[in-house]
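**Student:** Predicted model, plus sequence, below.
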Amino acid sequence: MSYDFGSAKRTYQLKVDSFRGVDFASSPVNVASGRSPNAVNLLSDLAGKPIKRTGYELLGTLAARINGIYRLKTNNYEKLVVHSGTKLYEWQMDAAEMFTLLYDGVADKRSMCLQFANKLWFLDGKKFLVCEEKDGELTISKVEDKAYVPTTIIGANPDGTGGVAFEDGNLLGCRLKNSFYVTAENNTDKVFSLDRVGLDETAVKVQVLKSDGTWNDLSENTDFTLDRAKGTVTMKTAPGASPSIGEDNVVIEFGYVSKSGRERINGCEFGMLYGVDGEANRLFVSGNGECGNYDFWSELDDLMYFPESNYAKLGLESSNIMGYSRIGSNMAVHKEDNGQDVTVFLRRGSLDSEDSPIFPIFDGVSGVGAVSRGGFAVFNAEPIFVANEGVYAVTTQDVTGNKYAELRSYYVNPKLLAEADLRECVGIEYNNFFYLAVGGHVYVADGRQKVYEQNASSSSFQYEWYYFDNVPVRVWFERDGRLYFGSADGKIYRFYQANEHSAANNVYYDDTVPIKAVWDTPYFTFGHLGHLKKLTGFWLMLAPYHRSGVNIYYRAKGDLKAARAANADIFDFNDIDFNRFTFNTDDSPMVVATNLPLRRFMQVQFRFENEKAEAFGFYGFEVQYILQGRYRKI
């Protein structure tokens, strides 16, 4: 006698062990198997596997929002400066009195600082400041008070005729020098006419060259009188002809009423060091709301001298300059998009036929304008910026060499562009990642993972992206390989590094809040869209940590169902928790299996979650299932 029990149903497997980042741009049904339509607080390790990010610790608190954190570093010392509200503080991280007030009266908005010539140069749109170290102490001054005083004319006759234009006036200052050459023909002249009228009330300095080659300082009212309205100086005694043939013998320094030149520089909010052939030896500034499509630049190696002719008008006044970036030896000047103007201009520093520096402007990119002044960075050797349409890079087309703006944030755009105010975003390049913070969230591009479309040019690719929550960044700061940020409530935080983790120093807290990490898979139909399925097995391989765990969920018919909660601890004498004690000493990856039955489903999604203050990561998962007949419901 024989029995026929029928043939066993075929068992199918799905294995996923290659992972990417998030994909917020596609339906969860269409997301690639190694990406996630919803992942929070996970980042890729060196092999591209998802691991929980580290948290951050509170370092200090000030009374007002943090608008900038800066470092002045030389071979001999390092000083930290914090901009909080309307004040600047020195930050001594390990001192009992952590913050020392340096200056009160800056603008309460995000600022910018650049280091040059062992000084910090501070731009906030209110007053251009310089911070320097003297005898171990930091001092902050208004640059206008130290501005270079140019000599605008040399070899002039006493009546102001003749002479040679020598230096431009200084937009930062309100003082000039005129140099006169008195000859035998006019050696009795007492009245000297300056090249400005309307002198201000500051002191006028007059020097006369003596026969021994030294200069004699004259005194107002005793040695000369002034007509400030007319711009004339009348000597009590004629200085006579120059004692040295061909050498000027009268120099007059005076102040004059500026026609807003000084405020043009003081009103600038950002800048970049740039010069001929891309050298970082001049300061270019912009961001003044009164002349938003203008920028200005300093003299060579002198950030206290902005010659009056050193300015450019870029495009229409309806589109403000938003920031600068560097493309090789060129400068890219980014503007807002007004629908009709060029949005990225290129500037090239060179020397003309007379070896004078010139900075001509060329049209670069049209159509994609910057929306945030805080979103600029150089990432993977390409300048990137944030537009209303997402994160873009300025690239060079392979064949023609023309410049284009290429989208780099396709996978996160739906969530990124839904943020309340993209103008407030701030970005930083750190450890080959680009961190873009807005609204308490951080969008992270992985510079090691690029995705190219088939037959696309080498400049057309997307980065893999990750997403963090509960990170209240207002400004970023990097120091000695560590990432810091300041918040809107006056706090300064520093991200932990994974190798700092121990039982006594848990790095998986955001200040005092355990980090919750989530990875949702796409919905899987397993290539059998028209069949009902039965799940017969599921296995998840976890990365080995001394303390870890996972909650596994299924979502098959709309509801999220808990399938398995498991700890994945390794015994460690230095980290014993008797509430979850283990004798396991195997430090190889741990596989967690679930046996929760799941029948007659069309598609299924899995969630891996860890909500405790502990490490978490995974290497892959496997699904086993059988088919249960065709779906026939109409």
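**Tutor:** Arrived safely. Remember, it's a predicted structure, so these values are computed and weren't measured experimentally.

**Student:** hey, let's count contacts and neighbours off CA atoms from now on
**Tutor:** OK.

**Student:** show me what contacts residue 129?
**Tutor:** 121-123, 140-143 (CA atoms under 8 Å, 6 or more residues apart in numbering).

**Student:** ugh, typo on my part, it should be residue 510
**Tutor:** Counting by CA under 8 Å, 6+ apart, residue 510 has contacts 55-57, 470-471.

**Student:** most surrounded residue in those?
**Tutor:** residue 55 (25 neighbours; other CA atoms under 10 Å).

**Student:** Can you verify my assumption that residue 233 contacts residue 223?
**Tutor:** No - at 10.2 Å, residue 233 does not count as touching residue 223 under the criterion of CA atoms under 8 Å.

**Student:** Give me the buried subset of the contacts of residue 129.
**Tutor:** Buried by 16 or more other CA atoms under 10 Å: 121-123, 140, 143, out of those.

**Student:** ok, back up a step: export the contacts of residue 510 as JSON lines, with columns for secondary structure and distance to residue 588.
**Tutor:** Output for the contacts of residue 510, formatted as JSON lines (DSSP: H, G, I helix; E, B strand; the rest coil; distance: CA to CA, whole Å):
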{"residue": "55", "secondary structure": "coil", "distance to residue 588": "25"}
{"residue": "56", "secondary structure": "strand", "distance to residue 588": "28"}
{"residue": "57", "secondary structure": "strand", "distance to residue 588": "30"}
{"residue": "470", "secondary structure": "coil", "distance to residue 588": "32"}
{"residue": "471", "secondary structure": "coil", "distance to residue 588": "32"}
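
**Student:** Next one for the comparison:
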Amino acid sequence: MKKEPYGKKRNKNIYVYNRFKGVDYAHTPANISPQRCVDGINMVRSEVGKVTKRTGFEYDSYVWKEKINGIHFLQKDDERVCLIHCGTRFYLNDRVIYSQAADSFSQAVQLKDSLYILDSKSFMVFDGSKISNVKDNPFVPLTCTGRSPGGGGKNWQQPNILTDKRTEGFVSDGESTVYILSQRYISDDNVTVRIENDNGTQTDMTENHGFTVDRLAGTVTFETPPPLSKNTGKDNVYITYSKSTGADRNILDKCRVVTVFGAGGKPDTLFLSGHPDYPGREWFSQRDNPRFFSVGNTDLAGSDNSPVIGYTVKNSSLFVHRKDNERGLNIIVRQCNGGDEKYFSYPVSDSLQGPSAVAADTFVNMANDALFLTEKGIYAITQKDTGQDHYTQLRSLFINRKLLANKALSKAVATAYNDFYVLAVGSEIFLLDTLQKSYEEDKEYSNYQYECYHWKIEPQVRLLFVQDGRLCFATEDGRIGRFYTDYDNPESFNDNGKAIKAVWQTGNFTGDMTHRNKNIFWLWMVCATALRTGVRVQAQIKGVWTDLFSDMTTGRFFQWSAIQWSKFTWSTDKTPKLMKRTVRIRNVDKTAFRLENSEINEPFGLYELGFEYTTGSYYR
């Protein structure tokens, strides 16, 4: 923004709006920065300091007959595999690969080369071609090692809650036929044996074929002694049997919330929570082994009275978000406590006070911030300059008034798209621009705010995701929409064939002398050129919006393939165009301007807005 008086005789002044930022619903039109707009629907940053009309979207031709509950991606080598959860089915390339899912939202995270999925009914794994239940192929732990036929040895891994099976390793003496297990009263499941031979081969045996089992005594009796272990102290006989762990092996199936975390922030461990019967409890896998959840790998996130709603990961800390904690400590902080190679713990190191998160699918890690939606706006977790003590900060000051007025915040969804945090609530989309930070003096507990934008579309958004570089959404009625990315193509500027209304409205202009009349007689804009573009300009004169002019030709350039005779131009200049008009706004104490483009298949980019004015007598 620039103000510059000139001309001694007529006392002319100019006022220029430039370096545009975003919308500001937090301040009144009289108190807003000239770089922001009071009402800015369907506009977005084109480059820092400039704004443009957003592109529209198109629908996929296929309409799903049931609710779309999840769209998940698995990165395998150079291929990004898309998995769609619709109704009770999962689809891969339009083919049903699983049909026993819950008809509810699902979450998924990638660990190694597989996708781990929760739908509140099953804990599943997708390997790129098929889906199976994790408990159907669990890891069988080695609970004892170095055990002699008569007993002893040392405990190694804990039992896995996903299975009753466990393995014990014995060092054969070459003579004993009776091997005593560490447990008695073992289950009726078949017992198996693996013997490692000196020549590198192994012998697999099944119950009653070379050995018998006494389940009450917990002994295995071989028909012939297993061969002597040639490596002193090294296991060469492995006996696998079942005994109840006392845990419900189906307990993880009902979890709803999942993330990956690990030592130093390395994503090597699954964390699960959101169980309806144990809302504050968490379970975590062994490192690099998502099929192994030790019976001891569980903890309460404070108390069971505060359900876990989501996770964020920042540096080497895992932030567990709880809903409506009675003391306002809605986030607890876990850090990895490294033990030996087989056991790590994740104790609570801190708890943070702040507003409660309200939507499970709004936790997004941006480049510099971990953002999430709360009952008081979009917040971030950050650290003090010393690097110690985490705390939460508001980041959505400029859109909070309209964002929090929405009554369906619990259904909000979010994703990261380029440098934007994109959040959808029903038919409204809010964007936080992480490239543009604003340091506001009136927000005591926030170092900075992000510039924001506000879009409106017709459909109700159920899911947000990014695919092939395009921002996409799924609707409540089973359609998938994809926003266009080609800003140079006028055909990108329609919402599935309907015009997009884009508005940029300035705050009030009062000049340096509010109490005197202002007379505005010359107005100009610098706008981006396009094959088809235009603008309608209005001014607020004594409280009434009045049309000043419309310019539907100046910003265009000529191209034979895009001729429109009603708005024809011979200009081949593709550089930003100056649009200027004589206007008559007389004897006002204040005014504001509204720029609008509501034409189908027309972009609109704004670089600058300015006007000349004089100051007159006292306003009456």
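**Tutor:** That came through, no problem. Remember, predicted model here, so these are calculated numbers, not experimental data.

**Student:** circling back: among the buried ones among the contacts of residue 129 of the first structure, which one sits closest to residue 238 of the first structure?
**Tutor:** Nearest to residue 238 of the first structure among these: residue 143, at 36.5 Å, using CA to CA.

**Student:** residue in the second structure matching the closest one?
**Tutor:** Residue pairing (TM-score structural alignment): residue 143 of the first structure is matched to residue 134 of the second structure.

**Student:** how would you label the closest residue to that match other than its chain neighbours: helix, strand or coil?
**Tutor:** Closest residue to residue 134 of the second structure apart from its sequence neighbours, by CA to CA, 6 or more residues apart in numbering: residue 124 at 5.3 Å. Following DSSP: H, G, I helix; E, B strand; the rest coil, residue 124 of the second structure is assigned to strand.

**Student:** From residue 191 of the first structure, how far off is the aligned partner of residue 124 of the second structure in the first structure?
**Tutor:** Using TM-score structural alignment, the equivalent of residue 124 of the second structure in the first structure is residue 129. Residue 129 of the first structure sits 38 Å away from residue 191 of the first structure, going by CA to CA, to the nearest Å.

**Student:** One more: residue 611 of the first structure?
**Tutor:** From residue 611 of the first structure over to residue 191 of the first structure the distance is 84 Å, taken as CA to CA.

**Student:** what's the burial count for the aligned partner of residue 360 of the second structure in the first structure?
**Tutor:** Aligning on TM-score structural alignment places residue 360 of the second structure opposite residue 373 in the first structure. When neighbours are defined as other CA under 10 Å, residue 373 of the first structure has 23 of them.

**Student:** now do residue 93 of the second structure
**Tutor:** Neighbour count for residue 93 of the second structure, taken as other CA under 10 Å: 10.

**Student:** ok now do it, which residues does it touch?
**Tutor:** Counted by CA under 8 Å, 6+ apart, residue 93 of the second structure has contacts 82-83.

**Student:** Between residue 233 and residue 223 of the first structure, tell me which one has more neighbours.
**Tutor:** residue 233 (21 against 14).

**Student:** where's that one, which helix or strand?
**Tutor:** Assigned by DSSP states H and E, residue 233 of the first structure belongs to strand 232-235.

**Student:** From the neighbour counts alone, determine which of residue 611 and residue 191 of the first structure ranks first.
**Tutor:** Higher neighbour count among residue 611 of the first structure and residue 191: residue 191, with 19 against 15, using other CA under 10 Å.
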